[in-house]
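J.: kindly generate the corresponding structure for this input.
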Amino acid sequence: ALIVGAGVWYASVKGDDPAAPTASGGAAGSGGQDGAAPEAPDGAGSEKVPADTQAKVAFQIPAPVVADTVTTAGSWLTDRTYAKSGVNEVVGYDAAKGTKLWSVPLPGEICAATRHVKDNRTALVFQPSKPTPQVKYPACSEVGVIDLDTGRMLWTKSVAGASQGDRKVAWDEVTIGANTVAAGGTHGGAAWDLATGKELWRPQEDAEGCYDMGYGGGEGLVAARKCGDGDNQYVTIQNLDPVTGAPLSAYRMPAGVEYASVVSTRPLVVAADVGDTAGDGSGISDFFSIDEKTGKLKAKIVADAERYAGECRSTDVENCEKLVVGNGRLYLPTEQHEGSGEDYNRVNEIVAFDLATGKLTGQRLDSGTNAQVFPVRMDGGDLIAYRTPGYERGGQVVSVDGASFKETVLLRTPVERAISNAERGLAERERMIYRDGRLYLADRFVSKPSTVVKETRYLALVFTTR
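T.: Below is the predicted model:
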């Protein structure tokens, strides 16, 4: 049952009572010895608190002027380079100063990009040409890998044939898992070696009409595979050998699942909207914690869409936002709801579910008055989270101790209204990046400027405490 009171939400999971939340932080992790503070299961983080947490704008990238909406998906960071997709190009900037270092021109529009960076390399999908009167919508057929430090396109590949005859296969998404680049879509999946571009496999259907819709990457490589047709369709989650594509384990999703999203490959966590019951466009009604070695279900977490605010684009296999896995837990924000006090006050929290049991751990991070807070990434066993700007207050990046759940502010953005407005808009667009005192916000689309509202629009906005 759901109980709303004093600005706190409690939720049950599969009828089990949650662990009791603490007043200000949450349940502890593993106990320390001789009075030492307990440590999170994944160890200590590496992010340090700056001498001054008040940030300033480091640099900004103006949004290009376009006549129609253009996809600019993809932003990446290395030790020296911040790279951002633009209109028919990827541009590298000095990570600290914002000066342009290089540009990789593309023959057509960017369609999709992975968030993963391996050996300072990343992957994207793009069109082979710009639109023409004869071909108004070129297929998203090209997969490329870019070296983010040198600004070189290392290789570009496409796949012809398969079930498409002489036409090239179109891809909906791309990822990097281990040392493999994998792309998937409605015509199946293919993979290449990250370093060389050597083809590892290509789309092929079996006797049941099964095909890889897409892949989740990171430490491992996991496929979401659809089989059958009509009312007999089902989805299987396969943990793959990233070199051969052979399944190491498999879990068949329950009936009523048309698409599935891989939240994490190590440990394996999958989100799905079972029977289209979410009803809010989030693509999530349940999370599935799966043993990647055996394919057995460890726990199912019911995530009522009216309570929780994570999002997975329903047809994409790897495109979840505002949720993070670490310490053997799933960190998930609640939806905004009425907080305590007499004034109008909308708040939310980040809560944690145990992946072994599916139960709430009792850990909770509060947003504070008229703000929202959501997970960004893990830093060892610490959770990096973002708090939106509020009245006369900028946004914040905080580090949350994985054991005590106590927060430490790492960065505060400026309070100026124009900056806060831009920050609010970009924080909801593309996955943000925080590292070593710098916060990078970016847009995954640019569109035709409004003729009614005059505003400065940004492709990216970067804050620094350094």
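J.: contacts, neighbours, all on C-alpha from now
T.: Will do.
J.: for the residue nearest to Q233 when sequence neighbours are not counted, grab the count of nearby residues.
T.: Distances taken as C-alpha to C-alpha, 6 or more residues apart in numbering place C227 nearest to Q233, at 5.5 Å, with adjacent residues excluded. By the criterion of other C-alpha atoms under 10 Å, C227 has 19 neighbours.
J.: so C227 makes contact with R252?
T.: No - applying C-alpha atoms under 8 Å, one finds C227 not in contact with R252, separated by 10.4 Å.
J.: shared neighbours of the two, anything?
T.: Common neighbours of C227 and R252, counting by C-alpha atoms under 8 Å, 6 or more residues apart in numbering, are Y234, V235, T236.
J.: secondary structure, neighbour count and distance to P138 for those residues - can I get that in CSV?
T.: Below are the shared contacts of C227 and R252 laid out as CSV (DSSP: H, G, I helix; E, B strand; the rest coil; neighbours: other C-alpha atoms under 10 Å; distance: C-alpha to C-alpha, whole Å):
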residue, secondary structure, neighbour count, distance to P138
Y234, strand, 20, 30
V235, strand, 25, 29
T236, strand, 20, 31
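J.: between those, which sits nearest D172?
T.: Nearest to D172 among the shared contacts of C227 and R252, counting by C-alpha to C-alpha, is V235 at 17.3 Å.
J.: hang on, that closest one packs against D229?
T.: No - using C-alpha under 8 Å, V235 makes no contact with D229, being 11.1 Å away.
J.: quick one on the thing from earlier: check contacts around the residue nearest to Q233.
T.: So C227 contacts E208, G209, C210, Y211, Q233, Y234, V235, T236 (C-alpha under 8 Å, 6+ apart).
J.: for comparison, sequence B:
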Amino acid sequence: MTTQMAPEEGSPARPDGRAAARAADRAAARSGRRRTRRVVLALVLLAAVGGGTAVALHREDAAPTASRHLATAWQHPAPDADDALVGSWVTGKLLIRASTDGGLRAYRLADGAPAWSAALPPKIAHGGTRPCAMSPTLTAGGLGTIAFGKDGSTCTTLAGIDAGTGKVLWTVPLTDAKHPTAAAADTYVQGGVATIVSENFLGGLDIRTGRRVWGFSPRGYYCNAYVWGGTGVVLVDDYCADRKAPFTLAAYDGATGKRLWSRQQDAHTDVAHVFSASPLIAGEHTAGEDSVRVIEPTGSSRKLAVGDTELDPGNGTDADHSARVIGKVLVTPAQTAAGPEIDGFDVATGAKLWHLPAIALATPLKADDPVYALTGTPAAPQVVRVAPRTGRATPVAALPAENSSRHFTAGALYVTPDGGVLEVAAQATSGGVTYAR
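T.: Down below sits the predicted model:
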């Protein structure tokens, strides 16, 4: 059993963890499998600068075909055969792609020409320069966070990045003399605060300066915990031997660190995915069942009618975060025995409203963007617009037929304001980046 050490004032928390399965967990996540991050605390604060289902389209139904045809404007292959996507951002003029072997690079949407590449300062680079985590979103001013390490499975440095220029604004170490073992990490941006969720570091930083905004403290002296994150929220499942209620699951505001709710448990809960922070929707695994739940501000929850479908917040990879709540409908990628699809759930009742056979769900560039999906076959792929409440699919544009060297199956899909379509593949075997318009 571990002992809680005295915290130092004014710093985020660094969970002191055992890391035997970290690399395997991150590799599994990069392949689209569920990842669980365990944090073995002592936490040490260190200094740091219901209704029926309406089915929209059955697989055997013939889908309408788009009359507008797009052509490939430009392509960039993956840098090598082992390259894996870590994340991507799209601004008004740029695609920014982070990958394990390709680094952090920006391309102009107009012609695909390289715009910039970012690198850590030389005095920081000794800890590793390969991207290992990327915030799913940017601030309104175009700032985001990237974690770097010696590989895509463990992270040693968090950096603030200006997406317009590639300038590294600040760096924060994720290892030190007391915590030398690099760990897997996730990072998120909400408002002006960046959160970092890992075995070594759990807290919030000012996105402009990297200075501490909040740091997590355990509720007991002898605690083990598991932590997960999403944009706007951090979930902590813990066991504290010196507390009357030894097991709890709690949610914290990602911007402030304020505890939103806490509920007592009889045993650990494993959070498979965080689909949304508002409302909070998470996939949970307990000793009794697997479920996807809408969690109220009190911590009470209700299940979505998932059935045998496996929901995923992104298109088969940790690098994509396309699931979203529109109105009171969760629209999310899913997998069934018949193949990939997109599902719609009423978050108020838990009912499954519709399903649509599809290859991928597009990540919105703005909160009010329409819902787009990639459907069809490699010989006849097309983008459709999906009505969130009914799942009705309206063809938007036909894409060029895929060839044997480019078959998009997982990764990030974007529809740009001018109607162009960006495919950012998760694995090198599926290509790199393709832009059609």
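J.: TM-score for these two?
T.: The TM-score (TM-score structural alignment, normalised by the length of the second structure) is 0.71; 363 aligned residues with a C-alpha RMSD of 3.6 Å.
J.: A185 of the second structure reaches M134, doesn't it?
T.: No - using C-alpha under 8 Å, A185 of the second structure is not in contact with M134, being 9.2 Å away.
J.: let me have the contacts of C227 of the first structure in CSV, extended by distance to A272 of the first structure.
T.: Shown next, in CSV, are the contacts of C227 of the first structure (distance: C-alpha to C-alpha, whole Å):
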residue, distance to A272 of the first structure
E208, 22
G209, 21
C210, 19
Y211, 18
Q233, 15
Y234, 12
V235, 10
T236, 12
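J.: mind listing the helices for the stretch 1-150 of the first structure?
T.: Secondary structure of the stretch 1-150 of the first structure (DSSP state H, counting those that start in this stretch): no helices present.
J.: what does the second structure give?
T.: According to DSSP state H, the second structure carries its helices in the segments 22-30.
J.: and I326 of the second structure, how many residues sit next to it?
T.: If we define neighbours as other C-alpha under 10 Å, then I326 of the second structure has 18 of them.
J.: roughly how far apart are the residue lying closest to it once chain neighbours are set aside and V421 of the second structure?
T.: Leaving aside its chain neighbours, I326 of the second structure sits nearest to P388 (6.9 Å; criterion: C-alpha to C-alpha, 6+ apart). P388 of the second structure sits at a distance of 20 Å from V421 of the second structure (criterion: C-alpha to C-alpha, to the nearest Å).
J.: under the alignment, what does A348 of the second structure map to in the first structure?
T.: Matched across to the first structure, A348 of the second structure falls on A356, judged by TM-score structural alignment.
J.: the first structure: which residue goes with the residue nearest to I326 of the second structure?
T.: P388 of the second structure maps onto G402 in the first structure, by TM-score structural alignment.
J.: I figured its match hits A385, correct?
T.: No - in this structure, G402 of the first structure is not within contact of A385 by C-alpha under 8 Å, at 11.8 Å.
J.: give me the more crowded residue out of these two.
T.: Using other C-alpha under 10 Å, the more surrounded residue of G402 of the first structure and A385 is G402, with 31 against 24.
J.: how close does that one get to N327 of the first structure?
T.: Distance, G402 of the first structure to N327 of the first structure, using C-alpha to C-alpha: 7 Å.
J.: repeat for T156 of the first structure
T.: 37 Å.
J.: more neighbours: which of these two?
T.: The neighbour comparison of T156 of the first structure against N327 (other C-alpha under 10 Å) goes to N327, with 22 against 15.
J.: would you agree that one is in contact with D401?
T.: No - applying C-alpha under 8 Å, one finds N327 of the first structure not in contact with D401, separated by 10.9 Å.
J.: what does A246 of the first structure correspond to in the second structure?
T.: Taking TM-score structural alignment, the alignment pairs A246 of the first structure with K258 from the second structure.
J.: likewise for I3 of the first structure?
T.: Under TM-score structural alignment, I3 of the first structure pairs with no residue in the second structure.
J.: quick revisit: now do the contacts for the match of A246 of the first structure.
T.: Contacts of K258 of the second structure (C-alpha under 8 Å, 6+ apart): Y252.
J.: and the gap between it and V189 of the second structure?
T.: From K258 of the second structure to V189 of the second structure the distance is 16 Å (C-alpha to C-alpha).
J.: same question for R97 of the second structure.
T.: Separation of R97 of the second structure from V189 of the second structure (C-alpha to C-alpha): 17 Å.
J.: for V236 of the second structure, same thing?
T.: Here V236 of the second structure is placed at a distance of 18 Å from V189 of the second structure (C-alpha to C-alpha).
J.: residue closest to the middle of the second structure?
T.: Among the residues of the second structure, H321 comes closest to the average C-alpha position under C-alpha atoms, centre = their mean, at 4.6 Å.
J.: distance of the spatially closest residue to it that is not a sequence neighbour from A380 of the second structure?
T.: Spatial nearest neighbour of H321 of the second structure, chain neighbours left out: G314 (4.5 Å); criterion: C-alpha to C-alpha, 6+ apart. From G314 of the second structure over to A380 of the second structure the distance is 23 Å, taken as C-alpha to C-alpha.
J.: ok, the two, which is more surrounded?
T.: Counted by other C-alpha under 10 Å, G314 of the second structure and A380 do not tie: G314 has more neighbours, with 26 against 13.
J.: and the more buried one, what is it in contact with?
T.: Per C-alpha under 8 Å, 6+ apart, neighbours of G314 of the second structure: D320, H321, S322, A323, T332, P333, L361, G411, A412.
J.: also Y239 of the second structure?
T.: Counting by C-alpha under 8 Å, 6+ apart, Y239 of the second structure touches C223, N224, A225, P246, F247, T248, H268.
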